[in-house]
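Visitor: With the input below, show me the fold.
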Amino acid sequence: MRAAIFTLSTLVAGSHIPAQAQASQSTDAAGGQLAPVVVSASRFPNDPAFPPVAATVISAEQIRDAGIADANEAIRKLGGVYGRQSSAGPNDFPLDLRGFGTNGDLNMVVLVDGVRISENELTTPLLSSIPIETIERIEIVRGGSSVLYGAGATGGTIQIITRRPQANAGHGSLVGEVGSDGQRAGRAFVARGWDNMSIDASYAKSHADGYRDNGKSNQENFSTTVQWFASDWRFGLRANIARADYGLPGSLTQAQYQANARQSTKPLDNGSYDNDTVTAFLERRFGAVDVAAELSHREKILRGNYFSTASRSVANIRSTQFSPRVRHVLQVGALKNELIAGIDLGEWSSATNASYGNSDAAQRSKALYLRDEIEFERNARVAAGVRREIFNQSSASGAYGRQSAVNAWDLQASYAPLRMLRAFAKAGQSYRLATPDENGYTALPGGQLLKPQVSHDLEFGATLGQAERQLTLRWFRHNVRDELYYDPTANFGFGANSNLDPTRHRGVELEGSLRVSESVLLNATWQHIDAQFSAGANSGKQLALVPKNTLSTRINWKSGKHSADAGLRWVDRQRMGNDFGNSCAKMPSYTAIDARYAVRVSAWEFAVAGTNLADRKYYSQAYDCAGGAVSGIYPENGREVKFTARYDF
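Guide: Alright, predicted model coming up:
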């Protein structure tokens, strides 16, 4: 947590910013110094004067100390972000930053070094395919961020920052894991740098039989990056190849869950994906002007074999992104100004061949954004930004075509009245577009499409403390018009993707960290959310699959060659997925505990880790409740233990 706290301490240090906050450094596996940790909320490696207000930063050191195997797990355990059990595929739990229920991961944007991996289909971003050894840090910025990041950023953004190239250095690691429920995995990573060039490569393969019958999964990932660099420029090429196949055990009724939570109602259903991404990136500095761009192309094949309904499907998906941008930083006395302008261009298409009918869809978008931020006397900051995006959605099989435009804006301000206190406020408008999958199944007349979702966002907060004693409090509200959601009451009770009546998501978030001693660090995140209909037939009713409260706490201990890490996660009760009328009993709350102990012997590290150590029986997904009978349950895993051996070189 040290690197994260040093970065965040710049928010509260006033005119006396500690040296470590300006250039915090972490250490790689070979003991060499990595590049300074700076925050990149402006879509550029930030000037230390402009860190994002009240961001959550997860460092590579934290990830290592907790024995985290993938980015999705790191965000949930270390970032305090709520996630629920995946109903399809391995490891990638759907995440929810601000109480958007089953569409939580569609209301935030996930990026890797500035390139969106949030997908334009109804699937969760493949965070588990990112090599964990390449991650330098993860930045979580909560709240509306559509000005810089476009559609789907109402809940916030999660940015994965990979390691910068290191000249004349080399290191690597080998990792092997075995565990309960047939877990076994291996990872290899190597990186080498020369005067003006570096290359890294990683490979990972894993298998698990799964907690449930037909819950097996296999995953294989390969990634490599080649970079050329100097003091004022960087250019690189990155390739990511991900393969996975998995069983689809299906949901359970309450009676089935009580009798045997491990059973499968669909013992032969399965799915798989091939996901390949190639990215070229460039950064160049010309005095006070920075120029950057990414060009990324992704191809994905998504397969489903549903023996339970005698059906199958194969979707071929392609997407291309191009994001050039420029930044100018001007210093005039005590005033510092940062102006950013950029363009986002995107193309996405899908062709699905299925036994129940073929379909196609396409989407093109182009956006222009401007953002300006001013810092006064290092204790006050004001920022404003605007974005306009034009998009075209079409489908030959769906017989529709539409061009529309949406706008986003935001105003932000922060002020440090005291050296140890910084207050902040933010207001704006964010948006989300319906995915082609959502437009493919609605109750609208032929040729009509779902409206864009628009949210008016408001946030107030403060950060108290600095360095390793810090507390951040936020109050937020999102008034949402035409929220995009699957409404099980629509289409004469058969359900359909819909624009809901007006909704409101508001709540409080509290994050804290405390260095108890040189060897002990405590962290905690608490979130309270009230998500409800604010008008219409269900006015005042709570939205489904949004826990009222969540709490995540962790303690980390390090002493010499030994280290230990433990966490507790508590999730409050929440409504079933179809309970728009709030007539059913809520899903039970639950508590889960995980822990890890590791010892280092020369270049080796040996560790034992466990999740759900109390072997609690619980679930976070339940989609149906009628007359008090609950069904659509996806059980969480029981107790799991794994052993890890790691060799660094």
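
Visitor: From now on I want contacts and neighbour counts done on CA atoms only, so please keep to that.
Guide: Will do.

Visitor: Would you quantify the distance from residue 347 to residue 64?
Guide: Applying CA to CA, to the nearest Å, the value for residue 347 to residue 64 is 37 Å.

Visitor: Between these two, which has more neighbouring residues?
Guide: The residue with more neighbours, out of residue 347 and residue 64, is residue 347; 17 against 14, by other CA atoms under 10 Å.

Visitor: show me what contacts the more buried one?
Guide: Residue 347 makes contact with 319, 320, 321, 362, 363, 364, 365, according to CA atoms under 8 Å, 6 or more residues apart in numbering.

Visitor: now with 6 Å?
Guide: 319, 320, 363, 364 (CA atoms under 6 Å, 6 or more residues apart in numbering).

Visitor: Over to residue 417?
Guide: Contacts of residue 417 (CA under 6 Å, 6+ apart): none.

Visitor: quick one more, to check against the first:
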Amino acid sequence: MFKPALAAVLVASCCSVYADDIEHISIYANRTATAQQDVLASVTVLEHDDIVARQASDLPALLAQLPGINLSRDGGRGQTSGVYIRGGNVGHTLVLIDGVRSGSATLGYKSLAMLPLELIQRIEVVRGPRAAWYGSDALAGVIAITTRRSNAVELNVNIGSYGQAGTDLSVSQHVEQLTLRASAGVSRADGFNVRKELDSDSDGYKQKFIKVAADYQTELGLWTAQADVNSGYYEFDTSYGNEDAADTFNRTYLLGWQQQLGRWQHQAQLSRNLDSEASYGPDSRSPFITARDEFNYQAQTSLSTSLTLLAGVNWYQEKVDRSSTPYEKTSRINRALFTGLHYQLNALKLEAALRRDLINQYGGQNTWQLAAGYQLTEQWLLRASRGTAFKTPSFNELYYPGYANPALKPQESVSDEIALRFVEQDFSAQLAWFDRDVTNLIQGVERAENVLLATISGVEFSVQQQWQQFSSNLAYTWLDTENKSSGLKLERRPKNTLNWRGSIVEDKWSAFVTVDYQSSTYQGMYASVANLGGFTLWGIGADYQLTPALTLRAKLENLFDKNYQTSAGYTTAGANVGISLRYSPG
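Guide: Just a heads-up that it's a prediction; the model follows:
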């Protein structure tokens, strides 16, 4: 049965989420609101208070603190960052922003380096395939982001090392059935020189964003409209050509609707996403502008007290609107049907999902997901799952001159997971084993090629503990990857990763310590250094409530000024300080 408290929640990939009203709820794992401990998948949810408390410098740095995620950086904040979930490629993760499929059609993925952390209200990370619900790209996992939905006035200002400075403001207004919200912000940094052997300048960034949204409740349902605009500029160093700066411009527009009609809950969303990036130098400029129009509809009902059905349709068209080089083809359309069942009887839980995608370039793709869980005791849950996934090649991989390979096949995978979870009031832990076989994996430097087979397996262990005012979060991942054609490891995937965060919360202040460890990584046969050494980074931070409305926060990252790299040849930030002030009158 549907709970009335969820009637105001625009869930799954159809509408945005009222994250302030729910705690520890997974929205995207099964396209419906489900208590996190009841989801038969590995899910991490960060609400706004969690995000703020961690004081991460940017979104990639925040994600790198979570289980099963590795990060490679081509410099500092603003420069290209690669996020790898459970050993998958960067493009093996689907990024949803307010339920909208996001990313560049030419690159084949969403660049997260220039997505403002200040704009984010909630993050949900689903580790493991979700193509049976979302189609292409959800091969290794899903990162679902909900943008700011503040119910009060909030003003933030921050300064830090390397010339970092920024400010953002969120406001809202309620008028009977109408709710209006707006957020805006700017930030910048001088940065540091990310490749000293190429030039002597610092590589910084500038950014500004604005979001406006309206929700209107009527007898015909809850309607929402939203517009986001995010523009930026960043500098970089590269040995290819003389272009060393880029402008970015991203816009998203959406209309959403949801309504409860009898036993059926209906949701629909229409969206348009434009992704633009133009790199340039003294004598050249290379613009790439892609657009994606998308429509989602889903309906859900309870067939019995034990059985729930969800079904829907998904349509989207991707276009290369403008590029510095001509592409043989500039658009494609994806149409899909999906359905899923959830069954629960006493201690047994069963889930199944099936999706059929029709891509005008490749024809039909079928994906499925099966999961079973058994509640051994009130605290212990044993679960197992298997699922298939695929990713269509990007426009660059298929048509970019000099690199393209029109004969590329979609990447496909079969994934298994077995996990044991323990949950009680102040303590939770999970041990998960996962295994994935990827066929037709796309690799290559000079030309994109399908690799016959790549294998990825690993173990995740995570523990969250609360004892009075103390808390501790530990995440460890062991990863083993192999390109079966060459016998080499997959690039930039460390075998061992460990993240720990300990904190104390008192009446008016709190403090934390972080430790992040990563073992050595293989960088590839064409990298300047084939293997990078492992490293351990320490960080500390604190906040103090000056008044009920005013909070001061400070952090020190890379406490011992460790000299390390996650991408061969690219310098990373040394010891650096950040200070922020938050004003929220309630």
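
Visitor: TM-score for these two?
Guide: Remark: TM-score between the superposed chains equals 0.88 [TM-score structural alignment, normalised by the length of the second structure]; 558 aligned residues with a CA RMSD of 2.8 Å.

Visitor: what about the strands in the stretch 101-250 of the first structure?
Guide: For the stretch 101-250 of the first structure, applying DSSP state E, counting those that start in this stretch gives strands covering 109-112, 115-116, 135-142, 156-162, 169-179, 183-193, 197-208, 217-230, 233-247.

Visitor: Can you lay out the ones you listed as CSV showing distance to residue 435 of the first structure?
Guide: Converted to CSV, the strands of the stretch 101-250 of the first structure look like this (distance: least, CA to CA, whole Å):
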stretch, distance to residue 435 of the first structure
strand 109-112, 14
strand 115-116, 15
strand 135-142, 22
strand 156-162, 18
strand 169-179, 38
strand 183-193, 34
strand 197-208, 31
strand 217-230, 26
strand 233-247, 23
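
Visitor: Go through these and name the closest to residue 341 of the first structure.
Guide: strand 115-116 (16.7 Å; CA to CA).

Visitor: what does the closest one contact?
Guide: With CA under 6 Å, 6+ apart, strand 115-116 of the first structure has contacts from residue 110.

Visitor: same thing but at 8 Å, please
Guide: Strand 115-116 of the first structure has contacts (CA under 8 Å, 6+ apart) with 109, 110, 294, 296, 321.

Visitor: cool, stretch 48-55 of the first structure as well?
Guide: The contact list for stretch 48-55 of the first structure (CA under 8 Å, 6+ apart) reads 7-8, 10-11, 22, 38-42, 139-142, 375, 378, 414, 424, 462-463, 472.

Visitor: Make TSV out of the strands of the stretch 101-250 of the first structure and add distance to residue 336 of the first structure and mean neighbour count.
Guide: Shown next, in TSV, are the strands of the stretch 101-250 of the first structure (distance: least, CA to CA, whole Å; neighbours: other CA atoms under 10 Å):
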stretch	distance to residue 336 of the first structure	mean neighbour count
strand 109-112	28	22
strand 115-116	28	19
strand 135-142	23	23
strand 156-162	25	22
strand 169-179	36	18
strand 183-193	35	20
strand 197-208	33	20
strand 217-230	26	20
strand 233-247	23	20
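
Visitor: Buried ones among the contacts of stretch 48-55 of the first structure?
Guide: Neighbour-count burial (16 or more other CA atoms under 10 Å) applied to these gives 7-8, 10-11, 22, 38-42, 139-142, 375, 378, 414, 424, 462-463, 472.

Visitor: Can you report how many residues lie near residue 332 of the first structure?
Guide: By other CA under 10 Å, 7 other residues sit near residue 332 of the first structure.
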